[in-house]
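Asks: Fold the following.
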Amino acid sequence: MRIERKERADATILHADLDSFYASVEQRDNPALRGLPVIVGGGVVLAASYEAKAFGVRTPMPGREARALCPRAVVVRPRFEAYVEASNAVFDIFRDTSPIVEGISVDEAFLDVGGLARISGSPVEIATRLRARVAAEVGLPITVGIARTKFLAKVASAVGKPDGLLEVVAGTELDFLHPLPVRRLWGVGAITEAKLADAGISTVGDLSRFGEHGLCSLLGGGVGRHLYALSMARDPRRVETGRRRRSIGSQRALGRRPKSDADIEATLVAIVDRLGKRLRTAERVCRTVVLRLRFDDFGRATRSRSFLESTDRTDMIMAVARGLLDDAMPLIRDRGCTLIGLSLTNLDDHDSIQLTLPFEADHGAELDIAMDQLRDRFGRDAVTRAVLVGRHHGDDAPMLPD
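Replies: The predicted structure follows:
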């Protein structure tokens, strides 16, 4: 379902973003960590408190590099169940604030508060109450940006961090945007920023003055038009609610220690088992499996393969995932592997599957259901694959939704 409203002159789009989410949950739950530099994740930094960020620690920085920058940092293991619980509580507040909420990830969302003035007050008043409720009911700091467009609201929340509230008043968009560095624009990474710097472009204002034609010549037509539109505060997208996710995924940081082929395969098997259950719980099916790898030299590789027909069967997903891993194993042996991730994409509803006649007995789906039920009743480790016996695979980091 897509909900739209007519164009308004007011700044009525909120971007609410929890501050250093994982690290803030750890500091909330363990008062001894408050005020200290906290790093979540050992092999790769999954999150860092603002005290750690002050030393230059960033995600997804290798843990060794982060500890060199901040020797006093306290490194804690991730607790994803706690993060999911906190996220659900915050999103309940979002949905109680506005009927139009578009989740972006576990720790941020857009809210459209247009039309709520008579019952809830101005956007600033609404955002102020939202921040107070998140602090009082969930115990976490959150920053809110307010603007007429999603893009500017997100930029405002980034500028307003940490634990702040920043409104871009209607009519002042370019005054706010143009002094900012170009890296604030969606689509400007390190490579694009370097290209722009070589052309003498360091701020959003510089970029807008360079012109659309010049940007298209420098960066290509699509990127040039996109960045020029953002530099002029043009973003026609509406806040959407009820969107179905296009993919689900999970990843596991492996650290820089040597790993055997069996270690890596066991990690993949554990990820596939969990994703298969998540897929069936959501009553979805997938068409494509995507394997993502990060190497010791910080390089990355992606491999993907699609099914002829969509499926939610763990055995079929497992076979494809193992095939992708086999294809990539020469690279892993040569370059080492610090992270392995798997995504199931091209999702559809389960009832979209075209049924086939059972000419041959195949009980794979029944086996998946039985294993799901056993794990729901007796715990995740009640039944497991032989390759996972004696191994611990609880540190995988969920990927952000597309």
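
Asks: only C-alpha atoms for contact and neighbour calcs from this point on.
Replies: Fine.

Asks: tell me the SS of the closest residue to residue 106 other than its chain neighbours?
Replies: Using Cα to Cα, 6 or more residues apart in numbering and skipping the chain neighbours, the partner closest in space to residue 106 is residue 87 (5.8 Å). Using DSSP: H, G, I helix; E, B strand; the rest coil, the structure places residue 87 in helix.

Asks: The nearest residue in space to residue 258 that is not next to it in sequence - how many residues pack around it?
Replies: Excluding its sequence neighbours, the residue lying closest to residue 258 (Cα to Cα, 6+ apart) is residue 336, at 7.4 Å. For residue 336, the neighbour count with other Cα atoms under 10 Å is 22.

Asks: let's see this one next to it:
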Amino acid sequence: MSRAPRSERAGRSWGDDDTGCTVLHVDMDAFFAAVEVLDHPELRGLPVVVGGEHRGVVTSATYEARAFGVHSAMPVARARALCPQAVFLPTRHGRYSEVSRQVMAVLAEVTPVMEQVSIDEAFLDVSGALRRMGPPVTIAGWVRREVRARTGVTASVGVAATKHVAKLASTHAKPDGLLLVPAAATVPFLHSLPVGALWGVGEKTRQVLERRGWDTVAELAATPLPVLHRTLGVAAGQRLHDLAWGVDPRPVTPGRVEKSVGTETTFAEDVTDRQLLDRVLLDQSHQCAARLRADGMLCSTVSVKVRMADFTTLTRSRTLPAPTDLARDLAAAARDLLAGVTVPAAGVRLLGVRAERLVSASAGVQSMLDDDPQQARAERAMDGVRARFGPAVLRPASLLGGRPGGRPETR
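Replies: This is a model prediction of the structure:
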């Protein structure tokens, strides 16, 4: 779910001229929670929260839950305090991926120029579909109707001349709406927004901007470029200035390659035992490696994420000697990285592994001289057994007895 600030003024009608507005941003509404309600109709109309258990974080919430202040990335304990009457459910990534594939299949019928940016959102360049399907707003309406009819979940669609504005428009169309920002209304629309709505303005940048008195996009746009350069740096200052004036030349890029694969585990209780942490890293490395092989990718960098009991979070990364899709290599690097982290007496709350800088396995990447072909064959054989009999049927001997720790959250 998007947590970017919204403006009531921006959600109004900006006109009906969609000439040149060939970029659509399709964003599913409270996607994970919507799928849970789809599968459990008795929950319709109730506040529903999807995420980890008591010590996890919220990944999705219905609009009934959001009315109580619940939002994504919030600790589940906080969500329970805000909305104790909510129904709390664990994540089911396999099911969400299944519905996501159905949604993306609908979008692919419109145009091959589709850029999927996450499990529940995508950009479309519909310029090649206008003669076949009609103007952009007509296409957006078709998308919303077909997604609902075929999947049972709803989508909001933003229609604009650029990716940045289309994404902002879909945010202001939620839930289950459509918002067109005509090309001529691009700048007035942007200047009606709080500065935190701009793409790339996170919490820290927003605080910097607001300390300078720039609370709105209009105020940022009116600031001389040299002042922005001194405040944010030349690159960031120029980018935000361009976005504030509607300048965004980025095309919709089909076939966008996933940049990383990772998984995190939030522990039921804080962990101080390094042997247990190493077992968790091994399990996570096998999960990541299986995903890499399934997607035909190799990773060049491994990173670990460690969140302490006091919520202090550290990340460490290492570039590998050669790209790999083997759990053995990921686990070795992850364990070395963790060895360099001091585990406090209060323990570790969350541990994660991420495979980054992905390259295609078919790109002819050179292997290391000491690569063991037997290891590669063994891990691929494990993939086949798990695909046939389930993920729990085969695992390293040190992991027998179940996955260690808490609930995994794969991303």
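
Asks: Quantitatively, what TM-score do the chains reach?
Replies: Remark: TM-score between the superposed chains equals 0.91 [TM-score structural alignment, normalised by the length of the first structure]; 389 aligned residues with a Cα RMSD of 2.0 Å.

Asks: what does the residue nearest to residue 106 of the first structure align to in the second structure?
Replies: Using TM-score structural alignment as the criterion, residue 87 of the first structure maps onto residue 100 of the second structure.

Asks: Could you verify my assumption that that match touches residue 117?
Replies: No. Assessed by Cα atoms under 8 Å, residue 100 of the second structure is found out of contact with residue 117, at 11.7 Å.

Asks: ok, these two, which is more surrounded?
Replies: Each of residue 100 of the second structure and residue 117 has its neighbours counted (other Cα under 10 Å); residue 100 has more, 20 against 15.

Asks: got a list of what the counterpart of residue 50 of the second structure in the first structure touches?
Replies: Counting by TM-score structural alignment, residue 50 of the second structure lines up with residue 40 in the first structure. For residue 40 of the first structure, the contacting residues are 22, 23, 46, 47, 48, 75, 76, 77, 78, by Cα atoms under 8 Å, 6 or more residues apart in numbering.

Asks: Going along the chain, name the strands of the second structure.
Replies: 23-28, 48-51, 58-61, 87-89, 114-118, 121-125, 155-160, 178-180, 260-271, 297-308, 313-324, 348-360, 407-410 (DSSP state E).

Asks: Now distance to residue 236 of the second structure too, for the ones you listed, in a markdown table please.
Replies: Shown next, in a markdown table, are the strands of the second structure (distance: least, Cα to Cα, whole Å):
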| stretch | distance to residue 236 of the second structure |
| --- | --- |
| strand 23-28 | 24 |
| strand 48-51 | 33 |
| strand 58-61 | 29 |
| strand 87-89 | 39 |
| strand 114-118 | 22 |
| strand 121-125 | 24 |
| strand 155-160 | 23 |
| strand 178-180 | 28 |
| strand 260-271 | 24 |
| strand 297-308 | 26 |
| strand 313-324 | 23 |
| strand 348-360 | 23 |
| strand 407-410 | 31 |
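
Asks: most tightly surrounded among those?
Replies: strand 155-160 (a mean of 30; mean count of other Cα atoms under 10 Å).

Asks: Where in the first structure does that strand align, residue-wise?
Replies: Counting by TM-score structural alignment, strand 155-160 of the second structure corresponds to 142-147 in the first structure.

Asks: Give me the distance from the matching stretch to the chain's centre.
Replies: Relative to its chain's centre, stretch 142-147 of the first structure lies at 18 Å (Cα atoms, centre = their mean, to the nearest Å).

Asks: quick revisit: mind checking how far the residue nearest to residue 106 of the first structure is from residue 18 of the first structure?
Replies: Distance, residue 87 of the first structure to residue 18 of the first structure, using Cα to Cα, to the nearest Å: 9 Å.

Asks: Now do the shared contacts for those two.
Replies: With Cα under 8 Å, 6+ apart as the test, residue 87 of the first structure and residue 18 both reach residue 107.

Asks: quick one: buried residues of stretch 330-344 of the second structure?
Replies: Neighbour counts using 16 or more other Cα atoms under 10 Å place 330, 331, 333, 334, 335, 337, 338, 343 of stretch 330-344 of the second structure among the buried residues.

Asks: Any chance you could list what contacts it?
Replies: For stretch 330-344 of the second structure, using Cα under 8 Å, 6+ apart, the contacting residues are 272, 278, 281-282, 285-286, 289, 302-304, 308, 316-318, 320, 324, 353, 355.

Asks: And stretch 51-68 of the first structure, by the same measure?
Replies: For stretch 51-68 of the first structure, the external contacting residues (Cα under 8 Å, 6+ apart) are 35-39, 41-48, 69-70, 73, 255.

Asks: before we move on, back to that, can I assume the residue nearest to residue 106 of the first structure is in contact with residue 107?
Replies: Yes. Using Cα under 8 Å, residue 87 of the first structure is in contact with residue 107, at 6.2 Å.

Asks: Residue 190 of the first structure and residue 182 of the first structure, how far apart?
Replies: Taking Cα to Cα as the measure, residue 190 of the first structure falls 10 Å from residue 182 of the first structure.

Asks: And residue 161 of the first structure, by the same measure?
Replies: 18 Å.

Asks: More neighbours: which of these two?
Replies: Of the pair residue 161 of the first structure and residue 182, residue 182 is the one with more neighbours under other Cα under 10 Å, namely 25 against 20.

Asks: What residue in the second structure is paired with the more buried one?
Replies: Under the alignment by TM-score structural alignment, residue 182 of the first structure pairs with residue 195 in the second structure.

Asks: mind listing what that match touches?
Replies: Each residue near residue 195 of the second structure by Cα under 8 Å, 6+ apart is listed here: 201, 206, 209, 214, 215, 216, 217, 220.

Asks: Kindly reformat those residues as a markdown table containing neighbour count and distance to residue 380 of the second structure.
Replies: A markdown table is the format used below for the contacts of residue 195 of the second structure (neighbours: other Cα atoms under 10 Å; distance: Cα to Cα, whole Å):
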| residue | neighbour count | distance to residue 380 of the second structure |
| --- | --- | --- |
| 201 | 16 | 42 |
| 206 | 19 | 46 |
| 209 | 21 | 50 |
| 214 | 20 | 54 |
| 215 | 17 | 53 |
| 216 | 20 | 53 |
| 217 | 26 | 51 |
| 220 | 24 | 53 |
